[in-house]
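sharing a model that was predicted from the sequence below.
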Amino acid sequence: MRFTDMLKSRLWASSIFLALFLSCDRKNSKSIGDKYLVEKVPTESPLPFLPGLVSDKYLIHKGIFSNDLDEYYFTVSDKNFAKFDVKVIHKENGQWSASENAFFNSNYNDHGMSFSPDGNTVYFSSTRPVESERAVDTWHIWKSELMRGKWQQPEYVDIPNLREKLTSHPTITQEGNLYFHSSNPDYSNMDLFVAKLRDGKFQNAKKVFESGSPRCTPYVSPNGDYLIYASIEGQLDLMISNKKANNNWGTPRPLPSRINDNGQGNPYVSPDGDFLFFTKGGEEWSVQWVSTKAFMSMTDDSY
């Protein structure tokens, strides 16, 4: 075969391979779009998720899915941050329904929700009254459990050594380690804490990191191998820490600049592990999503 014929043959084969690759990529993107009921799916650069879900009169905050991806829960507030409500939309006939109050929403402030890895418990933060000794009037952690197909009345989650503190944005591992942020009731001295479950009760909480800038809104992976949170130093930046072999958390590192570009918080990873969702601040707040491939290859040694 002459060289020119060989070159043409290779170019033809490459073009066929590229066409097949792009076709598969489009089919995969369409499949994911159908899964989340969206037209456009992000890769390594964030996109707004369901823009227009909330009217201009409100701000949208954290958003999470039920474990089967059939429901999407999100927090809205007025622009003065005076009232927080948790809303939910459902998949109905291939599209998202109109929003309504979530089953655990109350006349008080509710926010910072997450499902347990098995999907049978929802944890959230609320300002509803607590009938407990020493508990002050501020945000506390609550939970509702799914029993015999019905969600039960929310119960106060007692963290013994933090009853007089603000506690919010809980997220839990398969082992029952509850991560959240806590501060004084005036929001000063905010940091991340973890409380371990023992005999059905959470024990005294400990700080996740002993030093560093203030932190808030944690997300922990189901098996507890990585932790994403917002660093409170200047604008909010999303940070990630990986669990080391000695069971300690590694040095936190910022997520890529294409994610950290305008004050981010409320990180959450979808139940399938494929997408990171977070709240983007600025003049127009929005929930953004991005492929976890944008940062999952990062380790303490790869920055």
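Arrived safely, thanks for sending.

going forward, measure contacts and count neighbours with C-alpha atoms only.
Will do.

strands along the stretch 201-303 of the chain, start to end?
201-202, 206-207, 215-220, 226-232, 236-242, 253-254, 264-269, 275-280, 286-291 (DSSP state E, counting those that start in this stretch).

put this beside the first:
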Amino acid sequence: MKRPLFALFALLLPVCASAAEAPSTVHPWTPVGVSSDLFESHPAFDPRTGDLYFVRSSKEFKGWRILASHCDGKQWSAPLPAPFAAPGAEADPWFTPDGRSVYFISTRATGNQKSKDLDIWRADRAADGRWQAPVRLPEPVNSGEAEWFPRMAPDGWLYFGSNRAGGMGKNDIWRAKETRPGQWTVENAGPAINSAGDEYEPLPSPDGKRMIVMADGGLYQSRWDGHQWTKKEKLGPEVNVNGSEIGALFSPSGKSLLFARDTGEPNSGEFFVWQPDGKENWPPVCGAAKHP
């Protein structure tokens, strides 16, 4: 990335040692039974069962539905609607680390497919492990506009995207915290994260020290300096190939990032895993499948 240094080293090292030949840290993840010629995105793993939840939509990224697949010991099973599914558009599943709750967005209140009606919902597990009926989060978390990609940080702030009034541009990143049972405070994530353009999806890291933001042009990263978020910076060209990168998920260690990208025909959207610090045994292997 630092072109002057690279130019200097090029004079000193053989051509075969150029940076262009460095091993890639981004690899496709196309699990048998899950990958299709449609658009798969927004993965989430149930911490209790290991089941893979994800969004499948048309090649044009329409008609979002949350599906779930179980590893049967050989491969991922044929995906079925999530156990908490309802009519309408639904997307962006995220499990709390203890597996007690899952957050997602849905138009189930109206049943239609228009994104303007997307709200944040939460389903909790009963004592027997089954999912209870989802509950819509109250205002001011939800609004009369669309909400996107609810993700809880370790400090209890729920980050999400919304194009509600009072932002810094179009869609902004917001955060909410439940101060008392049923009462929430909501605030804008600030100018380090938001711009005059669109910011849709916030993903705090498991340790709360980083945040991946899906915004205009792909995926960005911000860091927590102990007091506030630093100005977001776009991830490099290995991750951001065409600006369609979306739906990121950290591994539990925070060392790997799973995301989706629109690859065009014949596979419209598929998963990729970024491992900048070296290989990690994640995403989970099902059956005889091997990591790249």
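Now that the structure is in, tell me what you want to look at. Bear in mind the structure is a predicted one, so any value in this text is a computation, not a measurement.

rewinding a little: reformat the strands of the stretch 201-303 of the first structure as a markdown table; add mean neighbour count.
A markdown table is the format used below for those (neighbours: other Cα atoms under 10 Å):
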| stretch | mean neighbour count |
| --- | --- |
| strand 201-202 | 16 |
| strand 206-207 | 15 |
| strand 215-220 | 25 |
| strand 226-232 | 23 |
| strand 236-242 | 23 |
| strand 253-254 | 18 |
| strand 264-269 | 25 |
| strand 275-280 | 23 |
| strand 286-291 | 24 |
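
looking at the ones you listed, which is closest to residue 49 of the first structure?
Judged by Cα to Cα, the one of those that comes nearest to residue 49 of the first structure is strand 286-291, at 5.3 Å.

give me the angle between whichever strand in the second structure runs longest and strand 210-215.
Longest strand of the second structure, by residue count under DSSP state E: strand 172-180. With axes from the mean of the first three to the mean of the last three Cα atoms, to 10 degrees as the basis, strand 172-180 of the second structure and strand 210-215 are set at 130 degrees to each other.

same for strand 172-180 of the second structure, what does it pack against?
strand 158-162, strand 183-188, strand 199-204 (3 or more Cα pairs under 8 Å, 6 or more residues apart in numbering; DSSP states H and E).

what range in the first structure matches that strand?
Residues 191-199 of the first structure are matched to strand 172-180 of the second structure when aligned by TM-score structural alignment.

so which bits of the matching stretch are buried?
191, 192, 193, 194, 195, 196 (16 or more other Cα atoms under 10 Å).

against residue 66 of the first structure, how distant is the alignment partner in the first structure of residue 132 of the second structure?
By TM-score structural alignment, residue 132 of the second structure lines up with residue 152 in the first structure. Taking Cα to Cα, to the nearest Å as the measure, residue 152 of the first structure falls 16 Å from residue 66 of the first structure.

of those two, who's got more company?
residue 66 (19 against 15; other Cα atoms under 10 Å).

could you check which residue of the second structure pairs with the more buried one?
With TM-score structural alignment as the criterion, residue 66 of the first structure matches residue 46.

contacting residues for its match?
52, 53, 95, 99 (Cα atoms under 8 Å, 6 or more residues apart in numbering).

follow-up on the earlier one: can I get the strands of the stretch 201-303 of the first structure in CSV with distance to residue 110 of the first structure?
Listed next are these as CSV, based on distance: least, Cα to Cα, whole Å:
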stretch, distance to residue 110 of the first structure
strand 201-202, 21
strand 206-207, 24
strand 215-220, 14
strand 226-232, 20
strand 236-242, 21
strand 253-254, 28
strand 264-269, 14
strand 275-280, 17
strand 286-291, 18
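
wait, which of these is closest to residue 16 of the first structure?
Across the strands of the stretch 201-303 of the first structure, residue 16 of the first structure has its closest neighbour in strand 286-291 (27.2 Å, Cα to Cα).

now do that closest one: which elements does it pack against?
strand 47-48, strand 58-65, strand 275-280.

of those strands, which approaches residue 162 of the first structure most closely?
Here strand 58-65 is closest among these (Cα to Cα), at 23.5 Å.

what angle separates the closest one from strand 215-220?
30 degrees.

what residues does strand 58-65 of the first structure touch?
Here strand 58-65 of the first structure makes contact (Cα under 8 Å, 6+ apart) with 54, 71-79, 111-114, 266-268, 270-271, 277-279, 284-287.
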